[in-house]
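# Compute the structure for the input listed below.
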Amino acid sequence: MLVSLIGGSGFVGTRLIEALGKEHCSNLDKNHSSQYDDITVIQDIRHGGIDNALRDDTKTVVLLAAEHRDDVSPTSLYYDVNVQGTKNVLDAMDRKGLRSIVFTSSVAVYGLNKENPDEEHPADPFNHYGKSKWKAEEVLRDWYQKDPEKKSLSIIRPTVIFGEANRGNVYNLLRQIASGKFLMIGDGVNKKSMAYVGNIVAFIKYLIENDSPGYRVYNYVDKPDFNMNELVTQVRSDLQHNGRLIRIPEVMGMLGGYGFDILAKATGKKLPISSVRVKKFCATTQFSAEKLNASGFTRPYTLEEGLERTLRYEFIENHDDKPVFFSE
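Okay, the predicted model is just below:
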């Protein structure tokens, strides 16, 4: 079995190579791999040359590469990477005669404040990232429909992924709470679906090992969902923080976010706070996992265990000599 990862130098890809065994993997990425550079080909999926990283004995392609930050400029990059890049990968697969792909999309295709959407929920993305991921899915479905009896297409729509050594939005939240300077915006009753990296990597591996022709799409969520009050309480308890929690109304948080937007535009710097991030913090982002739960897959970790492992790695143990991965 050989798995060709596209975009495997990042957070999820590095953990996936570890889970599969690097002897079973090849990797194409525009960046070097901190741990698996010996199996990595440097290539941007917006351009040609993808064929070079796809060996003829590849069983499955896992497409992880994406433009995903909230503050990408110009916004055309979302479509250049997420849509055209997907087309380029599929064209290379066709030239190689490869028929199996696992694609990581996003729950961003549903938009904000939806009521626990399942995989049949209409797409309603609110930002360019979500729109470009939905367009990429449509490209993949068109590719699959050209030969559905022989092709295998698995689409995973993960919610926000967290875990050890990730430097994304969840880490930033955990770090703020750990610092004792956290400011709760809003009433905190909005629910947040989350995904621990150890579980989503295990699910991708499960799909690869149980591959067969057909079309599949799954939300990836670790249940049960925390609301923001529960999440903050859990983190503070794990870190043994008992100080007073300060709260401000959502409208004040949004005004502050707009102020940081203006400052970022004036200075040309990317700042950790923005109106989009405040809006996402206060939004309900809850998604159904019923189809995943019925798939036969068993999560290796509970959500509480994943959170505890992350907190211990980041704020109790010392891992300064280990690489970190930046994402949303």
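# hey, let's count contacts and neighbours off CA atoms from now on
OK.
# Which strands or helices does the one helix or strand N219 maps to pack on?
Using DSSP states H and E, N219 sits in strand 214-220. If you count contacts as 3 or more Cα pairs under 8 Å, 6 or more residues apart in numbering; DSSP states H and E, strand 214-220 packs onto strand 152-158, helix 290-293.
# Go again with 10 Å.
Packing partners of strand 214-220 (3 or more Cα pairs under 10 Å, 6 or more residues apart in numbering; DSSP states H and E): strand 100-104, helix 128-145, strand 152-158, strand 191-196, helix 197-209, helix 290-293.
# Present the ones you listed as CSV; the columns should include mean neighbour count and distance to D44.
Shown next, in CSV, are the helices and strands packed on strand 214-220 (neighbours: other Cα atoms under 10 Å; distance: least, Cα to Cα, whole Å):
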stretch, mean neighbour count, distance to D44
strand 100-104, 23, 17
helix 128-145, 20, 17
strand 152-158, 22, 22
strand 191-196, 24, 27
helix 197-209, 19, 23
helix 290-293, 16, 32
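# let's see this one next to it:
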Amino acid sequence: MNYFITGGSGFIGTHLTNLLKEVYPQSNIYNLDIVENSQNGKAIYIYCDVRTTINLNNVEITPDDVIFNFAAVHRTPGHTDHEYFETNIRGAENVCAFAERYGIKKIVFTSSIAPYGAAEDLKEETTLPTPNTPYGISKLVAEKIHAVWQAKDIQERQLTIVRPGVVFGKGENGNFTRLYWGIRGHKFMYPSRKDTIKACIYVKELVRFMLYKLEHHEQGVELYNCTFEPAYAIEQIVETMKKVTGMKRTVPLIPAWILMPAAVIVGCLGAPMGICPARVKKLMISTNICGKKLSDSGYKFHYTFEEAIADWSKDNDNQYLK
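A predicted model of the protein is given here:
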């Protein structure tokens, strides 16, 4: 059996490869990416740009194979508008066309919470998406493209769409990593409030849930928010990081009327540590995502939030979070 991972060289793809090799050691894992990474022989790397037609020569493909579609332009802010649409929408079209051509029946698509749009209200899977960024719009369209693929053969095709909160773990180099180093370097301050909700999930938990849904799929298209339930506030996240890593820090709160002008100035200096007005504004708005559907799905979490941070630290020899 083959597992095809588009964007397999990335953060989530690397962790999924590790898990697949552990659970299904005899299976072939193909990493389809523009960045080469064989994960120390765990995956077979094939150069693949999802913006173009996917052709895999000399690979024996069967209808029982599985596609994990992770390929995306996702960092926001950080790209021009057309880059999100070109990769995320055209990529979805080409991945679904690849599945159609070979009769592959199972796709797991990693979307985002960005289709919900930025607002404080609690977001469930039934909440009407109102994306307000090119990234969020492109991800919502990509979801619909995958759903159209599944609808062409409702009885046979299986589609799982996951909308993860902030995904953290070894190799993330994103929001949680910046938060940790900001606290450690006395450079992080609570941006105007301490109760901002930041829905999140540990990367090892996310990929385990994906495999669980492959084996416990109840209907043609299943959509899940992927986050701890209930979601954590920024103060809880900071205090857990401090506790697990032994940091003795007092984290002050800075009012918005001071923070935003300061972010503008820092941004003009080259945005050290990724600080810029757009990113600071994101920190001030809750990502209030409901994970109840996941928690009621029968899947059993392997880690509490504190255990997840501790495991991440252990993966870095208990020296830091990175």
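# Now the TM-score, please.
The TM-score (TM-score structural alignment, normalised by the length of structure 2) is 0.90; 316 aligned residues with a Cα RMSD of 2.3 Å.
# hang on, the earlier thing: closest to S237 of structure 1 out of the helices and strands packed on strand 214-220 of structure 1?
strand 191-196 (18.4 Å; Cα to Cα).
# separation between I183 of structure 2 and G174 of structure 2?
From I183 of structure 2 across to G174 of structure 2, the span is 14 Å (Cα to Cα, to the nearest Å).
# just D64 of structure 2 next, same as before
34 Å.
# Where in structure 2 does the strand holding N219 of structure 1 fall?
Using TM-score structural alignment, the residues of structure 2 aligned to strand 214-220 of structure 1 are 220-226.
# before we move on, the earlier item: so between I183 and G174 of structure 2, which is more surrounded?
Taking other Cα atoms under 10 Å, I183 of structure 2 and G174 do not tie; I183 has more neighbours (19 against 15).
# Tell me which of the helices and strands packed on strand 214-220 of structure 1 lies nearest to G85 of structure 1.
helix 128-145 (8.8 Å).
# Quick check: V61 of structure 1 is in a strand.
Yes. When classified by DSSP: H, G, I helix; E, B strand; the rest coil, V61 of structure 1 is found to be part of a strand.
# quick one, strands of structure 2?
Using DSSP state E, the strands of structure 2 run over residues 2-6, 28-33, 44-47, 66-69, 106-110, 158-164, 166-168, 190-191, 200-202, 221-226, 253-254.
# Redo the ones you listed as a markdown table? Include distance to A278 of structure 2.
Below are those laid out as a markdown table (distance: least, Cα to Cα, whole Å):
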| stretch | distance to A278 of structure 2 |
| --- | --- |
| strand 2-6 | 29 |
| strand 28-33 | 29 |
| strand 44-47 | 33 |
| strand 66-69 | 28 |
| strand 106-110 | 24 |
| strand 158-164 | 21 |
| strand 166-168 | 17 |
| strand 190-191 | 13 |
| strand 200-202 | 20 |
| strand 221-226 | 24 |
| strand 253-254 | 17 |
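# residue contacts, the counterpart of K194 of structure 2 in structure 1?
Residue pairing (TM-score structural alignment): K194 of structure 2 is matched to G188 of structure 1. G188 of structure 1 is in contact with 227-232, 247, 250, 281-284, counting by Cα atoms under 10 Å, 6 or more residues apart in numbering.
# Drop anything exposed from those.
227-228, 231-232, 250, 281-284 (16 or more other Cα atoms under 10 Å).
# With distance to V139 of structure 1 added, can I get those residues in TSV?
Below are the buried ones among the contacts of G188 of structure 1 laid out as TSV (distance: Cα to Cα, whole Å):
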residue	distance to V139 of structure 1
N227	35
M228	36
L231	37
V232	39
E250	38
F281	31
C282	32
A283	29
T284	29
